[in-house]
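In: fold the following.
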Amino acid sequence: MSKTSIASQWWRYPLWTMAVLGSSKSFRTNPVIGSPGLNERGLHRARVKLAADMAARRRKWLAPSVRDDERQAFDRDGYVIRENALPREVFERLVETLHSTPLPAREMRQGQAVTRMIPLGPNVLSTIPDLKAFTAPQTFAPLIRYVAGLPGEPVYFIQTVIAEPALKKADPQTSLHADTFHSTAKAWLFLQDVGPDDGPFVFVPGSHRLTPERLEWEHRQSLAAHHDDRQHHASGSFRISPEELQALGDFTPQKVTVPANTIVVADTYAFHSRATSPKHTVRAELHAYHRGNPFSPLPFSLSSLPGFGERRLDMFLAYEDWLAKRRHKRPVWQDVGESTAFDEAHI
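Out: From the prediction side, this is the model:
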């Protein structure tokens, strides 16, 4: 954002300042968060440290709802793998149904990859009741909450990643990065076997912990992120090079290859990416994410209110459509009509 643009929007400063107290992360669009002067004085460092402290406190409240072995795996590595996640008969029936049932879908293209999203709102859940085995409050939600360090209900949808390497265009998700400056959780229940050439999830075990080296690295990034050429980096999803990663400690990225019916739940403050696929790939999964105000001291969330949590994604997409129309732009998540989870890309 240019100085002229900032000066003409002086009236936004109260909102930009208040955003510091929440999950806002963009160094480019928020001149308070992106201020080199304030970050030199420790603004970003303080936000990162306080967010980590609050997440640790909330996890103490959430720990009794999580299996000991999974809690220990997360505390050590930053992610949890659970095989045979759903009962076999439910999983097989669900995969068969998702192959043949078109559902309202959105798609987004990033370079050679297209991501499809089918929100799991009340209508879809009533159409395919077996999906409730994934979204039921006591199935995976307690683990997702613990990994995120947040109370409340996750957002659920069917996700399909279509890799089209023949296009020779860069996919920003294949660069190692952290999603934001605080703990968030993402979960993938894979509907197919995922091998090393299928564009698997790549994760850096142990990089979810806020070490002095990581905090100093965060501080250095904050000083120049507002004018970084990398769009995602400037927006607060910091990218990291292999050389920078090694300077932070003994870290090795690992491809997470798993059999079908495995759920992976990861803290995406840790460094991660999507592996490049050398072949055309259509990979489908049941997906969830959980994020919120990283500074909240409360053991509850409005997302737990009946009738609200399962509609949040549909409400968000409707708002994004309205905003894009108002700005005469195309929405990031384009409505492609109905699609099965396993169809080829529509955009």
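
In: can we go C-alpha only for contacts and neighbour counts from here?
Out: OK.

In: would you map the strands across the stretch 51-200 of the chain?
Out: For the stretch 51-200 of the chain, the strands defined by DSSP state E, counting those that start in this stretch cover 79-82, 103-110, 113-119, 155-163, 185-190.

In: and residue 131, which of these is closest to it?
Out: strand 155-163 (9.6 Å; CA to CA).

In: touching the closest one from outside, list them.
Out: With contact meaning CA atoms under 8 Å, 6 or more residues apart in numbering, strand 155-163 is reached by 112-120, 135, 199, 277, 279-290, 309-310, 312-313, 341-342, 344-345.

In: tell me which of the strands of the stretch 51-200 of the chain lies nearest to residue 91.
Out: That would be strand 185-190 among those, by CA to CA, at 10.3 Å.

In: ok now the closest one, how far from the chain's centre?
Out: 9 Å (CA atoms, centre = their mean, to the nearest Å).

In: contact partners of the helix or strand just after it?
Out: Remark: after strand 185-190, the chain's next helix or strand is strand 201-203, criterion DSSP states H and E. For strand 201-203, contacts defined as CA under 8 Å, 6+ apart pick out 253, 254, 255, 256, 257, 270, 271, 272, 273, 274, 275.

In: switch the cut-off to 7 Å
Out: 253, 254, 255, 256, 271, 272, 273, 274, 275 (CA atoms under 7 Å, 6 or more residues apart in numbering).

In: and for stretch 306-317?
Out: Contacts for stretch 306-317 (CA under 7 Å, 6+ apart): 119, 121, 122, 153, 155, 303.

In: what's the closest of the residues you listed to residue 11?
Out: Using CA to CA, these come closest to residue 11 at residue 303, 30.4 Å.

In: one more, so I can put them side by side:
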Amino acid sequence: MTWLRRLKTALQTPIWTLQLASGTKSFIDNPIIGSRRLNALGLHQSRVRIAERMCRWRRKRLAAKVPHEWRDAFERDGFVVIENAVPSEDFEGLRDAILSQEWPAREMRQGDAITRRIAIDGEMLAEIPELKRFLGRSDINALFHYVASYRTTPLHYVQTIVSSCGGEAPDPQETLHADTFHASMKSWLFLKPVTEADGPFTYVPGSHRFSEARLKWEYERSLVDPRSIDRLSARGSPRVDENALIAMDLGAAEKISVPANTLVVADTSGFHARGSAQCKGERVELWSYARRNPFLPWLGGDLLSLPGIAERRVGWLWSLRDRLERQMGQPWQSVGRRRAIDD
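Out: Model (predicted):
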């Protein structure tokens, strides 16, 4: 079997090498990225530093179209909170149409939480004109582009988080973590109020900046054997504790409790978490996500963002993973047509 392993390594090495110029982040799945010897020489830290410089260059070119108060809040904190994001005359219709109807849904369990997602596709956009107007707004999209550092159309979902639903293990999303080593945009338009008891989005202000202290921390974590730490950290979404935050000159995480019709947009390369719910309940939101190769110099060029394609991507992705479940895994299981607020 030794020669088979050697052959497999020889065939995969060119792929692992090419992945260095992409957003690939797993220390355990790519032995070059996870190489302690190469990381001691600065491989991981260099990838982080180059990605951060490219991000700042792209954001500089995208900044002009973002309202200055949103841009200033983002640069300070790493997230933006926009209350009454949808005009009041549209919000009630948008919320009621989404919550009252059944749509094809998928679910995933992590610890004691269930996440349900419903794709915002062409059918939903045609059915709910208020939703189409909101997602088509130039100011909102300018903010999405700025935080993502690319002109790319995010993947959009209706997302429901059902907390404290009886799992044996804790929800891993409740531990402060970074999604990856480079800019990654996520947003939440909350359809219902979110109190501290509901497990609000939590973020460490300023942790989106790759300071010298953050770069030192990135270097030190790159030297740890990925087989000796938790699976999510080993795969490139590092967990962080209070001592590490102090070492990076960062303060405590902020719990972002908000009224309904509040949009939160964040760079999730900063440290964030899902707040711990104090009782069983559900959080319902429009959830959007955008992440591209951090080393590209151009702002656009994303063919998957073209109209007619962008709204079909989620369905294509789910179908692909269904077909290649054995090779890729498929954590999102179909649960048929469901309402966002079904138990």
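
In: got a TM-score for the two of them?
Out: Overlay of the two chains. TM-score (TM-score structural alignment, normalised by the length of the second structure): 0.95; 341 aligned residues with a CA RMSD of 1.8 Å.

In: coming back round to it: take the contacts of strand 201-203 of the first structure and keep only those in strands.
Out: Taking DSSP state E as the definition of strands, those contribute 254, 255, 256, 272, 273, 274.

In: can you tell me which of these are buried?
Out: If you count burial by 16 or more other CA atoms under 10 Å, the buried members of those come out as 255, 256, 272, 273, 274.

In: surely the fourth one meets residue 178?
Out: No - the pair residue 273 of the first structure and residue 178 fails to qualify as a contact (CA atoms under 7 Å) at a distance of 8.6 Å.

In: the contacts of strand 201-203 of the first structure into CSV, with extra columns for distance to residue 18 of the first structure?
Out: As requested, these are exported to CSV (distance: CA to CA, whole Å):
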residue, distance to residue 18 of the first structure
253, 36
254, 38
255, 39
256, 38
271, 28
272, 29
273, 31
274, 33
275, 37
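
In: of all the residues you listed, which comes closest to residue 294 of the first structure?
Out: Distances from residue 294 of the first structure to these, taken by CA to CA, are shortest for residue 271, at 18.1 Å.

In: figure out which of the strands of the stretch 51-200 of the first structure is closest to residue 236 of the first structure.
Out: Proximity to residue 236 of the first structure (CA to CA) singles out strand 185-190 among those, at 16.6 Å.

In: coming back round to it: tell me which of the buried ones among the ones in strands among the contacts of strand 201-203 of the first structure is nearest to residue 19 of the first structure?
Out: Using CA to CA, those come closest to residue 19 of the first structure at residue 272, 25.9 Å.

In: check the offset of the top helix by length along the first structure from the chain's centre.
Out: Ranked by residue count and defined by DSSP state H, the top helix of the first structure is helix 43-62. Put simply, helix 43-62 of the first structure sits 18 Å off its chain's centre (CA atoms, centre = their mean).

In: just tell me the aligned range of that helix in the second structure.
Out: Aligning helix 43-62 of the first structure against the second structure (TM-score structural alignment) gives residues 43-62.

In: any chance you could list what contacts the matching stretch?
Out: The contact list for stretch 43-62 of the second structure (CA under 7 Å, 6+ apart) reads 33, 146, 149, 181-183, 210, 215, 218-219, 222, 294-295, 297, 299.

In: which of those residues tops the neighbour count?
Out: residue 149 (31 neighbours; other CA atoms under 10 Å).

In: quick one, what contacts that one?
Out: Here residue 149 of the second structure is in contact with 55, 58, 59 (criterion: CA under 7 Å, 6+ apart).

In: repeat that for residue 331 of the second structure.
Out: Contacts for residue 331 of the second structure (CA under 7 Å, 6+ apart) come out as residue 108.

In: residue 187 of the second structure too?
Out: 263, 264, 265, 266, 287, 288, 289.

In: look up how far residue 285 of the second structure lies from the residue nearest to the first one when sequence neighbours are not counted.
Out: In other words, residue 263 of the second structure. Closest residue in space to residue 263 of the second structure, ignoring its immediate chain neighbours: residue 189 at 4.3 Å, by CA to CA, 6 or more residues apart in numbering. Separation of residue 189 of the second structure from residue 285 of the second structure (CA to CA, to the nearest Å): 5 Å.
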